[in-house]
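Okay, sequence plus prediction incoming.
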Amino acid sequence: MPELSKLYDEADRLKSNGDLDGAAVKLEEALAIDEAYALAHAALAVVQQKRGLHDEAIQHAERVCQLEPRDAFSYTALSVTYQRAYAGTGDTKYIAMAEDAMDKSRRVEQGL
């Protein structure tokens, strides 16, 4: 796990410095070591969204929900990812997807 933490921290530093491409590379390296590293998927969703790669961002946000199905925040983050995809593309299909993800977040939070 130390290697994963190191890669994540380096990605976070690169992202903070505006190097989104570099951050994406580090996060992909972490996922090559452990594909189930939810934190890297969550960070990569944010990075890819900022890079305008909405489909990739959505894939990573959805993967977080698969890995952390009992975490309401994962679904909230997925909803935000869909909302940003709508804002970036104008594709209205993302509106319903965002609403569904928020509904799932509420249900998980309520233990349903």
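Yep, it's here. Residues are numbered from 1 along each chain as shown.

Please make it C-alpha for all contacts and neighbour counts, starting now.
OK.

Quick one: end-to-end length of stretch 44-55, please.
Distance across stretch 44-55, first residue to last, is 12 Å (CA to CA, to the nearest Å).

got it, and stretch 67-78?
13 Å.

mind listing what's buried in it?
Residues of stretch 67-78 classed as buried: P69, R70, A72, F73, S74, Y75, T76, A77, L78 (neighbour count, 16 or more other CA atoms under 10 Å).

The last one against Q59, yeah?
When you say that, I think you mean L78. No - between L78 and Q59 there is no contact under CA atoms under 8 Å: 9.5 Å.

let's bring in a second one:
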Amino acid sequence: MSDEVRLYDEADQLKAAGELEEAAKKLGEAIAINDEYALAHSALAVVLQRMGKHEEALEHARKVSELEPMDPFSFTALSVTYQRAYAGTGNMDYIRLAEEAMERSRQLG
């Protein structure tokens, strides 16, 4: 098992235990090893979103769609991240971006 996969697995357990700060740290370490590890970026987006760090979460969700540009799920997840950012901030720009990401998902699917 590669180091980044081991770190991802550890982060997944930490996330399940509610230890979000530690999970984020492990995922960051996995990404430092392999910046193209889409699954780690996706998981980090979820963890950061739960922590209320919406802009950071969006950076990682966008990265997943860049790494996996033909995967409709990448854009569905990005849309959900935008929706949650809107819910957390009230920023209406996130609604438009969520709709754009969902449309991209539909085009690919």
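Yep, that arrived. Source: prediction; values computed, not measured.

tm score of chain vs chain?
Laid over one another, the chains give 0.98 as their TM-score (TM-score structural alignment, normalised by the length of the second structure), with 109 aligned residues with a CA RMSD of 0.7 Å.

so can I have TSV of the buried residues of stretch 67-78 of the first structure showing secondary structure?
Below are those laid out as TSV (DSSP: H, G, I helix; E, B strand; the rest coil):
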residue	secondary structure
P69	coil
R70	coil
A72	helix
F73	helix
S74	helix
Y75	helix
T76	helix
A77	helix
L78	helix
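
Columns distance to D21 of the first structure on top of these, output as CSV?
Converted to CSV, the buried residues of stretch 67-78 of the first structure look like this (distance: CA to CA, whole Å):
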residue, distance to D21 of the first structure
P69, 29
R70, 31
A72, 29
F73, 26
S74, 24
Y75, 25
T76, 25
A77, 21
L78, 21
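
what's the closest of those residues to L39 of the first structure?
In terms of CA to CA, no member of those lies closer to L39 of the first structure than S74, at 10.3 Å.

what's the spacing between that closest one and L14 of the first structure?
23 Å.

do the same with Y94 of the first structure
29 Å.

Equivalent analysis for D71 of the first structure, please.
Distance from D71 of the first structure to L14 of the first structure, by CA to CA: 27 Å.
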